[in-house]
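K.L.:
coords below, sequence missing:
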């Protein structure tokens, strides 16, 4: 029997049992759609993060507190391990600035703060961070109005604030924020400047929705410690990155008495770490979503076993007129694969439409890749074969005489 004849018989059998087929296909649709959406979410997150990192410049070197082994998955088991211990100080930052002054574009420190920001009857929780005058020269924030944090602000530990574009909209709306006073963690701060829209789509904390204050002010009034959470170094050219990285390590080792209680990452290394973390997360989410594929596969097997029982007499007639065991096997296997493939195609279409709707709704791009679509088709066929082979074998082994007696 030719392939097209098997296909024709399979299509007729599927059409003859529309409701049963729909319910069977539904499990595969949900499974395939969920897996593709999870993979699209992971890929979209990676694309957005890489885009934002590239916005910082490909020459960025980041110094983090704590000696973190990013290749060890256990390094991500707790927030303390990921962000490191408080081992970087203002003295470290000053030594790096002094030593690298003529060798790099900028060296800036970042003190991560937390809390709420209030203006009149509005209360928001943007990213609050302390930094210095060098930060705006090498990062994604661009001055729109007013000014950025100055050396005098740092020296005098002034309570002044520079607001990101989204933070201005959230707190002030259309009102001019310059020289207005906002409350940051209970203290009054004067707004000295605002940033242009960075255009970034935030995966987490965003400079677009941020309040920057002098690092010395953040250390005194919020952190209450002379520590720095990040040191950002902008090399002049990509070729100098490794040389600068080596020099930074030497300076900090001398400053820390030979103890390597810090980590230094380049943009490429950061992306590699993110790829690893997001890869594990995406695989985990896709694995959970694939449980519905297993349920769908069991549904196919059950429906095919019912179909074999219902069509026992038909199988007997076909065998009586010359159909071989192989013909019967291929026929029922084709039917199982077709049902599974139908679910796979529908799941792909629905997941693509869902990703477009979600992307437009939340402003975050879900990237459905060709690889994920091809994988969906491969998985669909595999499910059809795996869960359809047992019913197909059972059908092929039916004795024609006993089958003809079946009522």
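P.N.:
Right, received. Where do you want to start? Predicted model, so just to flag it, every value in this text is computed and none were measured.

K.L.:
C-alpha only now, for contacts and for neighbours.
P.N.:
Fine.

K.L.:
Name the nearest residue to residue 167, ignoring sequence neighbours.
P.N.:
residue 209 (4.6 Å; CA to CA, 6 or more residues apart in numbering).

K.L.:
correct me, but the one you found touches residue 165?
P.N.:
Yes. With contact defined as CA atoms under 8 Å, residue 209 counts as touching residue 165 (6.5 Å).

K.L.:
And the helix or strand containing residue 394, what's buried?
P.N.:
Applying DSSP states H and E as the criterion places residue 394 in helix 370-396. Across helix 370-396, burial judged by 16 or more other CA atoms under 10 Å covers 372-373, 375-377, 379-396.

K.L.:
likewise stretch 254-270?
P.N.:
260-268, 270.

K.L.:
Just the residues you listed: which are in helices?
P.N.:
In this view, these that belong to helices under DSSP state H are 267-268, 270.

K.L.:
could I get the residues you listed as TSV with distance to residue 215?
P.N.:
TSV is the format used below for those (distance: CA to CA, whole Å):
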residue	distance to residue 215
267	24
268	27
270	24
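
K.L.:
burial of residue 360, as a residue count?
P.N.:
When neighbours are counted by other CA atoms under 10 Å, residue 360 registers 12.

K.L.:
Against that first model, consider the following:
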């Protein structure tokens, strides 16, 4: 019984002040609302801006994770015309299968890998309803390396690649573009002059919305996967004379911890065989992911700093209103002091009113910020995500501002002389 007495007494002290605080705010509705505006807009800005940042970062980070934090990716920088090609060929033979084989022999941490040969067919049947799909010639190991998930049929295997079999697997967008709602597995498509048997389909994948440090900005769903040897020996590329023997390679490592050092070894091998021609780039998704996390933290810090300025303005508004309220209620304060109220009671009363204003402003700001986030997503087509952390942050900051800026007026009210306060008109 004795342990519960202090708590119940404390609650008995706070409840009347809460009721009085609600009563005072309700009696001046317009003034209370105007006081809250700074809080409302500040909190709404925090929630809306952080939702935009969270949405953008989530897509980029999901795409980077899809690339694989245990992968190292090499991309050839293709020449766009004959003069550019000749300039590069003076120093470098281009990216070749021998480069891939040498790397596999000299980097011990590689568990699996695949070269890649890609091209856009000049002729394709059935006629695509959307953009022409791009063909990826890869080895069967790309199924695991590229985090593909077969939804219908199967992926090609080692025997298909060894025999250069005319088979292919469709990405989600490529299937819709070529066959619409009709089943695709078992059908045939014509790539340039070669008919290929469709043996499978893969699930939709994330695609980069903007350039990500050297990664191609192509639709990862509008792809046709075929065995590497089938692409090399059966499918003719009309611009093959402008391109390297292969245009990329994927190296799957045993651990992401060695990705940076292994990437340096790969760069060293290629720079040696390409005579520092700079006709390739090495992409390390683990590094990109760490960089994006740092960028996200910096963005959040900047957004919070900007929003803090808005909340600071709101806090100044609360202080001004509370100081004005002291003048209006000087006589009331004097009467309460004369009736035995302590200074701590007066401080508690005014701090409660300040916190109520900031709490109500924070709540309305969260609602407005959530609505703004949805409107931005609807009208601008951006991905926005309202996170629990942004809501908690906005609430904590708004209540803290109420406490900080409400304390000075409360202390000033408590220091009023009771006799002078009663005489105040």
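P.N.:
That came through, no problem. The structure presented is a predicted model; accordingly, all values stated were derived computationally and were not measured.

K.L.:
TM-score of the superposed pair?
P.N.:
For these two chains in superposition, a TM-score of 0.66 is obtained (TM-score structural alignment, normalised by the length of the first structure); 373 aligned residues with a CA RMSD of 5.4 Å.

K.L.:
wait, residue 107 of the first structure sits on residue 232?
P.N.:
Yes. Under the criterion of CA under 8 Å, residue 107 of the first structure makes contact with residue 232 at 5.8 Å.

K.L.:
Compare these two (neighbour count), which wins?
P.N.:
Applying other CA under 10 Å to residue 107 of the first structure and residue 232 shows that residue 107 carries more neighbours, namely 26 against 22.

K.L.:
which residues does residue 383 of the first structure contact?
P.N.:
Residues near residue 383 of the first structure by CA atoms under 8 Å, 6 or more residues apart in numbering: 297, 337, 340.

K.L.:
What distance do you get for the aligned partner of it in the second structure to residue 24 of the second structure?
P.N.:
Counting by TM-score structural alignment, residue 383 of the first structure lines up with residue 401 in the second structure. Remark: distance between residue 401 of the second structure and residue 24 of the second structure (CA to CA, to the nearest Å) = 20 Å.

K.L.:
Could you look up the next helix or strand downstream of the helix or strand where residue 189 of the second structure lies?
P.N.:
Using DSSP H and E, the secondary-structure element containing residue 189 of the second structure is strand 188-191. The helix or strand immediately downstream of strand 188-191 of the second structure is strand 194-202, counting by DSSP H and E.

K.L.:
which helices and strands does that following strand pack with?
P.N.:
Packing partners of strand 194-202 of the second structure (3 or more CA pairs under 8 Å, 6 or more residues apart in numbering; DSSP states H and E): strand 150-153, strand 167-170, helix 172-179, strand 188-191.

K.L.:
That one vs the first structure - mean distance after superposition?
P.N.:
Comparison of strand 194-202 of the second structure with the first structure after fitting gives an average deviation of 7.5 Å (mean CA distance after the TM-score superposition for the first structure).

K.L.:
Okay, buried residues for that strand please.
P.N.:
195-202.

K.L.:
need the next SSE after that strand, C-terminal direction.
P.N.:
Next along the chain from strand 194-202 of the second structure, counting by DSSP H and E, comes strand 223-227.

K.L.:
so what's the residue nearest to the spatial centre of the first structure up against?
P.N.:
Residue closest to the average C-alpha location in the first structure (CA atoms, centre = their mean): residue 45, at 3.2 Å. When contacts are counted by CA under 8 Å, 6+ apart, residue 45 of the first structure is found next to 203, 278, 365-366.

K.L.:
now swap in residue 202 of the second structure and tell me
P.N.:
Residue 202 of the second structure makes contact with 148-152, 169-172, according to CA under 8 Å, 6+ apart.

K.L.:
10 Å - rerun?
P.N.:
The neighbours of residue 202 of the second structure, taking CA atoms under 10 Å, 6 or more residues apart in numbering as the test, are 143, 148-155, 169-173, 175, 221, 223-225.

K.L.:
which of those residues count as buried?
P.N.:
143, 148, 150, 152, 154-155, 169-173, 175, 221, 223-225.

K.L.:
ok, back up a step: wait, which of the helices and strands packed on strand 194-202 of the second structure is closest to residue 377 of the second structure?
P.N.:
Comparing these by their distance to residue 377 of the second structure (CA to CA), the top pick is helix 172-179, with 23.1 Å.

K.L.:
Return the list of helices and strands in contact with the closest one.
P.N.:
strand 167-170, strand 194-202, strand 223-227 (3 or more CA pairs under 10 Å, 6 or more residues apart in numbering; DSSP states H and E).
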